[in-house]
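Undergrad: based on what follows, work out the 3D shape:
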Amino acid sequence: MAIVKMSKFELVVFAEQRAKILKALQKFKEVNFVDIKLHDENGEIDKDAVEGVTKYVNNEELTHIDERLYQLNNAISLIKKYDERKTRLRDIIHGNENYTFDTLSKKALDYDWKKVSSELNSIGVQYSQIKSEISKKYAHYDEIELWERLDVNPKELKSLKKVNTFLGTIPLKLKGNFIEGISELDKTYYEELRISKDEVYYLVISSNDENEKEKLSEIFRNNSFSVENLDIDEVPREYKVKLQKEIEELKKQKRKLKSQIKTYSEDLNDLQAVYEYLQNKKLRIVESEKLAQTENTVLIKGWIPEEKIEEFEKIVKSEADNNYYLKVTEADKNDETVPIKLKNGKVATVFENLTGMYAYPRYNEIDPTPLFTPFYILFFGMMGADVGYGLVLLLATIFVLKVVNLSSQMRKSVKFFFYLSFSVIFWGILYGSYFGAEINGVWRLVNPAKQYNSLLIGSIIFGVVHIFIGLGIKAYLLIRDGKSLDAVYDVLFWYMALMGGMVYLIFKLMNLSSIVTSISMWIMIAGMVGIVLTGGREAKGVGAKLGGGLYSLYGISSYVGDFVSYSRLMALGLSGGFIASAINMIAGMISGNWFGMIFVPVILIGGHLFNMFLSFLGAYVHTSRLMYVEYFGKFYEGGGKSFKDFRTESKYINMDD
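TA: Predicted coordinates for the structure are as follows:
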């Protein structure tokens, strides 16, 4: 239930041992390398740099492995695109193949992936070329089809010596003007071949006479005649038949290649495993560029969890044959470069992703995950409150966890909703909501439809408790860091102002004990005075300090806004319940006859599933907001960088440790 303690190591090994050491450390996984800087930000040689030490660079190997990954990715994409094997429930349950680091390496060595991927890439290139050629043929076919009524060879028309021939188009709207003009020419013949949506296609044959040519040119200009170059040596109709035959032949070749691709379907899982292996190999190459080297040695720096030091030393000793230098030092508490790894209990672990989505803590902070987990579970259930919805979520997550082969990250995500389902059921019982329906005689604590004011008050009370706990955590952190007075100024005075103010208002408005009313008023005033006097303590000058204090006191309005924000706990719970009731009502209205009864199951199942999705989505988003804005804002800053295991995130397989 804390941030994992880290240690920094410096390791020197012989250059020939580099690859073997890195592979062993990747199997070990829990190591985070530090990029060794030999130059400062201005490109100058760092003052601490040692002569003869250079950065390790291997661009050639990186380029080579990128080419292999590109080839594999193309092969995988090709198989998946034309794989006609049906995805069965059994396949979904089976999930991705499970591999250990050793079995993955063995797969890459035993399976002839280079030959298979090369063959697939070759087939893929041919397939793409044929598809492109078919597209070109079709485009040409469509072009020729426009001139289908032309019953002469266009090339022969061009070869005529005593006349000029033209194939071309004019805009449809100019057809009348064109015909009127060209009909006046004595030595010109025209034939209308086709009318399309916007254009008219013509064949024009005219004498070589200069006067005729001049008149025809003017008619062409006036009617936007666009000359077309039909570059074929056959009558268009005959040429179309020839093109059709060529297209059919290309389609046969395409189908043949497609059948060839399908024969590789059984290779898909193996290719995906090798792809993951090469991704990890690439990571070793990329991370090795953080190292430094001399002519004979390699310097490696990085971070490891303190609890893993002994195991780390054993690996180094085994792989380096005792020929190494290793120095391990405990991480400085205030070192902002320390990578953050979280370690929590069984339940809180699955909520760590929410912390990561906001910001990882710095090394000298605390892990907020276990501090918000109980509230998150409580608030999520209050927003999604329904026994039926909670049971569906519970049973669905149990089924997936027990039956489906999940990756470790997916298992965490499913467990996240598994734990939340209990809260949904709990609040559903308190609200008496069972798929939006009420069951007569079944106990409930509150009726949301009638006692919404009580729910609103309860929601705001939860908010007060939540925010005050956040302030209490802030006080603890300040005291822990030796800033006890800051805890008084920034927490105690706010407790006094807020608590005093709330008690004063409640007792004053309800005409309760005058003594309590008076005491709470003076506590509130004392807290406000304390905030004014200390809120601007870091400013220079009395005026600036007082102004800063008054501005700090103005922050009390933000607390009011924070408290009101918790009304969403009531609002979302009510909205989900009302929609569920409306679905039941609609189903009841159409259930009066046999025809309507057919649609009742569809409305009930579809409607409730949709409402469940909306309710849980809203609960997830708004509960996260309450944590991030109202709660974290009181004590948590974050800004740490996460510890990255020396492994790639698997896409196609499940990698076991």
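Undergrad: use CA for all of it now, contacts and neighbours both
TA: Will do.
Undergrad: which residues touch the spatially most central residue of the chain?
TA: The residue lying closest to the centre of the chain (Cα atoms, centre = their mean) is residue 357, at 11.4 Å. Residues near residue 357 by Cα atoms under 8 Å, 6 or more residues apart in numbering: none.
Undergrad: can you classify the most far-flung residue of the chain relative to its centre by secondary structure?
TA: Distance from the centre of the chain peaks at residue 186, with 73.3 Å (Cα atoms, centre = their mean). Three-state call for residue 186 (DSSP: H, G, I helix; E, B strand; the rest coil): coil.
Undergrad: go through stretch 102-116 and flag the buried ones.
TA: Within stretch 102-116, the residues scored as buried using 16 or more other Cα atoms under 10 Å are 104, 105, 107, 108, 113, 116.
Undergrad: what helix or strand does residue 13 sit in?
TA: If you go by DSSP states H and E, residue 13 is part of strand 6-14.
Undergrad: that strand: which residues count as buried?
TA: If you call a residue buried by 16+ other Cα under 10 Å, then strand 6-14 has these buried ones: 6, 7, 8, 9, 12, 13, 14.
Undergrad: and which of those is nearest to residue 284?
TA: Using Cα to Cα, residue 13 comes nearest to residue 284 of these, at 16.1 Å.
Undergrad: quick check, the residue nearest to the centre of the chain in a strand?
TA: No - Residue 357 is assigned helix when assessed by three-state DSSP, not a strand.
Undergrad: for residue 287, see how far away it is.
TA: Remark: distance between residue 357 and residue 287 (Cα to Cα, to the nearest Å) = 25 Å.
Undergrad: cool, and residue 141?
TA: Distance of residue 141 to residue 287, computed by Cα to Cα: 54 Å.
Undergrad: cool, residue 373 as well?
TA: For residue 373 relative to residue 287 (Cα to Cα), the value is 35 Å.
Undergrad: please give the structure of this sequence too, so both can be compared:
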Amino acid sequence: MAIVKMSKFELVVFAEQRAKILKALQKFREVNFVDIKLRDENGEIDKDAVEGVAKYVNNEELTHIDERLYQLSSAISLIKKYDERKTRLRDIIHGNENYTFDTLSKKVLTYDWKKITSELNSIGVQYSQIKSEISKKYTRYDEIDLWERLDVNPMELKKLKKVNTFLGTIPSKLKGDFIEGISKLDKTYYEELKIVKDEVYYLVISSIDESEKEKLSEVFRNSSFTVENLDIDAVPQDYKNELQKEIGELKKQKRKLKAQIKTYSEDLTDLQAVYEYMQNKKLRIVESEKLAQTKNTVLIKGWIPTEKVQEFEKVVKNEAGSSYYLTLEEARKDDETVPIKLKNGKISSSFENLTGMYAYPRYNEIDPTPLFTPFYILFFGMMGADVGYGLVLLLATMFVLKVVNLSSQMRKSVKFFFYLSFSVIFWGILYGSYFGAEIPGMWRLINPSKEYNTLLIGSIVFGVVHIFIGLAIKAYMLIRDGKALDAVYDVLFWYMALMGGMAYLVFKMKNLSPAVTSVSMWIMIVGMVGIVLTGGRDAKGVGAKLGGGLYSLYGISSYVGDFVSYSRLMALGLSGGFIASAINMIAGMISGSWVGMIFIPVILIGGHFFNMFLSFLGAYVHTSRLMYVEYFGKFYEGGGKPFKDFRTENKYINLDD
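TA: I've put the predicted structure just below:
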């Protein structure tokens, strides 16, 4: 239950062995490569660089694999878009296909994926072109539809020599002005064809007489007449009919291509497996750019877990024979470049994601996961406290874990809530809450709705214990690093100030033992004096040291705020319980009628599921906050770089070792 010990390796192999070595190391998995720097931050050649050594670059191969991935992705998307197979419960339970690294490699060799993707992409291009063509024809149809009442060919109108013809539009608000003006012209004919939104469509035929032309131009200007060019050689209605025929033919072709796409449905899982293989192949190419090379050799640097050293050496030997040079060195505790890999027990490992969300520890720190896991379980249950809600969570997670084929990461996530469900049930029993209801005669330790003061005090006591354990961990880390005096200054004095202060207040307010009151007061004073004298010890000058110490003592106010923060343990537990009771009350109010018999199950099931979601979401967020702010703030800094396995994160398959 700690940070995995790491060893750094340097491996030199012949250039022709590079691909085989990288593939073998990807199967080995637990390798984190180091980017070999041959130039510094300013682009200058690094002082440690060796003449004749250059970075390994293979842009051509990377471009090629990206093209393959794009083709595969397009083919997969096309099948999924038109796959009409229903998602059944058994498909969900089956989950992703399971592969080992070897079986995945064999799949790529035996399955003719290049032919399938080529065919699918060709069909996809045709399908897209036809869709685009249909869209264009519909747009054209809508344009011609505006002139559907025109019963002559617009090209024939343009050929008339003794009259001028115009097709155009005017704003609806100027229709009156247009009609009034054009009606005064003796040698001009107009016909209203259509009104659409704010525009009116007209056909205008007028004499070529110059006087008439001038008068008509004046009318056009006054009514904002816009001339339209209808460039079709047919009567609009006939043209529309022809467009409809063309659209119908295109739709037939579209349906035919769609049917072709559906015939590839069975290829979906195979293509997805090939896609994941190609993603891992791309990772090998990308990671190889961290390597360095000479004319005949390749230099590889990286990190591996120390416990895997022998297995690593065996993998290298199997691929390179005796033609390699390998050095291994255990990482130094203070080396900040060491990637961090966590290793925890059965329960704590399900909580590692929470550590990662905050920050991975540095190599010389301790893994906080097992240190916060018991508190997280305890506090989550206290906020979600209800036997019914806990049982629902327990049964749901048990079903998923037993029946559904999950990836390792998803299994961890489900186990996380599985372990939390026990705490929810435990606190539900203590509170006597069963889906928000009380069962007469059933034992309970505390009634939250009446004994909320007791619950508040208990929450703050939990907070005090939680924070004091955080300080104890800090003391352990200081002593471990040979800083025993710092443990006295930064932990023991705070213990004395806080514990002495709390004991003094309690005994003084309750008029209890005067002796204990006096002793606790002096313990508090000694602790405070110690903080003032040592809190600014790193500053220069007496005044600066004293000022730093006083500022450190002022930090006692933040501890008070931290203690009060734990009141959320009571608040969220109460809110969830009250909402659950309100749901039951609403259901009870409408009982006794046939309407109630219909809606009561909906109210109870829907209401409690919604409240359960809110309760668990609130518990997750606020418990995490207590860990990250109040607890980690006392001993944990983080800042480590996570160890990245030499594998991609798979979304279509489960890739086992």
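Undergrad: now, the buried residues of stretch 102-116 of structure 1 that are in helices?
TA: Using DSSP state H, the subset of the buried residues of stretch 102-116 of structure 1 located in helices is 104, 105, 107, 108, 113, 116.
Undergrad: show me the contacts for the nearest residue to the fourth one once chain neighbours are set aside.
TA: On the basis of Cα to Cα, 6 or more residues apart in numbering, the spatially nearest residue to residue 108 of structure 1 that is not a chain neighbour turns out to be residue 274, at 5.3 Å. The contact partners of residue 274 of structure 1, by Cα under 8 Å, 6+ apart, come to 104, 107, 108, 113.
Undergrad: element containing residue 274 of structure 1?
TA: Taking DSSP H and E as the criterion, residue 274 of structure 1 maps to helix 268-288.
Undergrad: show residues contacting the helix or strand just after that helix.
TA: Next helix or strand after helix 268-288 of structure 1 toward the C-terminus (DSSP H and E): strand 292-293. Under the contact criterion Cα under 8 Å, 6+ apart, strand 292-293 of structure 1 has outside partners 15, 36, 53, 54, 55, 56, 298, 299, 300.
Undergrad: from residue 142 of structure 1, how far off is the residue nearest to residue 108 of structure 1?
TA: Distance check for residue 274 of structure 1 against residue 142 of structure 1: by Cα to Cα, it reads 45 Å.
Undergrad: residue 232 of structure 1 now?
TA: From residue 232 of structure 1 across to residue 142 of structure 1, the span is 14 Å (Cα to Cα).
Undergrad: and stretch 411-421 of structure 1 against structure 2, how far off on average?
TA: Stretch 411-421 of structure 1: mean distance to aligned residues in structure 2 after superposition is 0.4 Å, counting by mean Cα distance after the TM-score superposition for structure 1.
Undergrad: now that stretch: buried residues?
TA: In stretch 411-421 of structure 1, counting by 16+ other Cα under 10 Å, buried: 411, 412, 414, 415, 416, 417, 418, 419, 420, 421.
Undergrad: residues in contact with the fourth one?
TA: So the one you mean is residue 415 of structure 1. Taking Cα under 8 Å, 6+ apart as the contact definition, residue 415 of structure 1 lies against 350, 397, 401.
Undergrad: same check, this time on the fifth one
TA: Residues touching residue 416 of structure 1, when contacts are defined by Cα under 8 Å, 6+ apart, comprise 350, 351.
Undergrad: check which helix or strand it maps to.
TA: Using DSSP H and E, residue 416 of structure 1 sits in helix 408-431.
Undergrad: does anything pack onto the next helix-or-strand element following that helix? Which helices or strands?
TA: Using DSSP H and E, the next helix or strand after helix 408-431 of structure 1 towards the C-terminus is helix 452-480. Packing partners of helix 452-480 of structure 1 (3 or more Cα pairs under 8 Å, 6 or more residues apart in numbering; DSSP states H and E): helix 484-487, helix 556-565, helix 568-589, helix 632-635.
Undergrad: helix 452-480 of structure 1 vs structure 2, average offset?
TA: For helix 452-480 of structure 1, the mean distance to aligned residues of structure 2 following superposition is 0.5 Å (mean Cα distance after the TM-score superposition for structure 1).
Undergrad: off-centre distance for that helix?
TA: In terms of Cα atoms, centre = their mean, to the nearest Å, the centre of helix 452-480 of structure 1 is found 32 Å from the chain centre.
Undergrad: many thanks, I have nothing further to ask.
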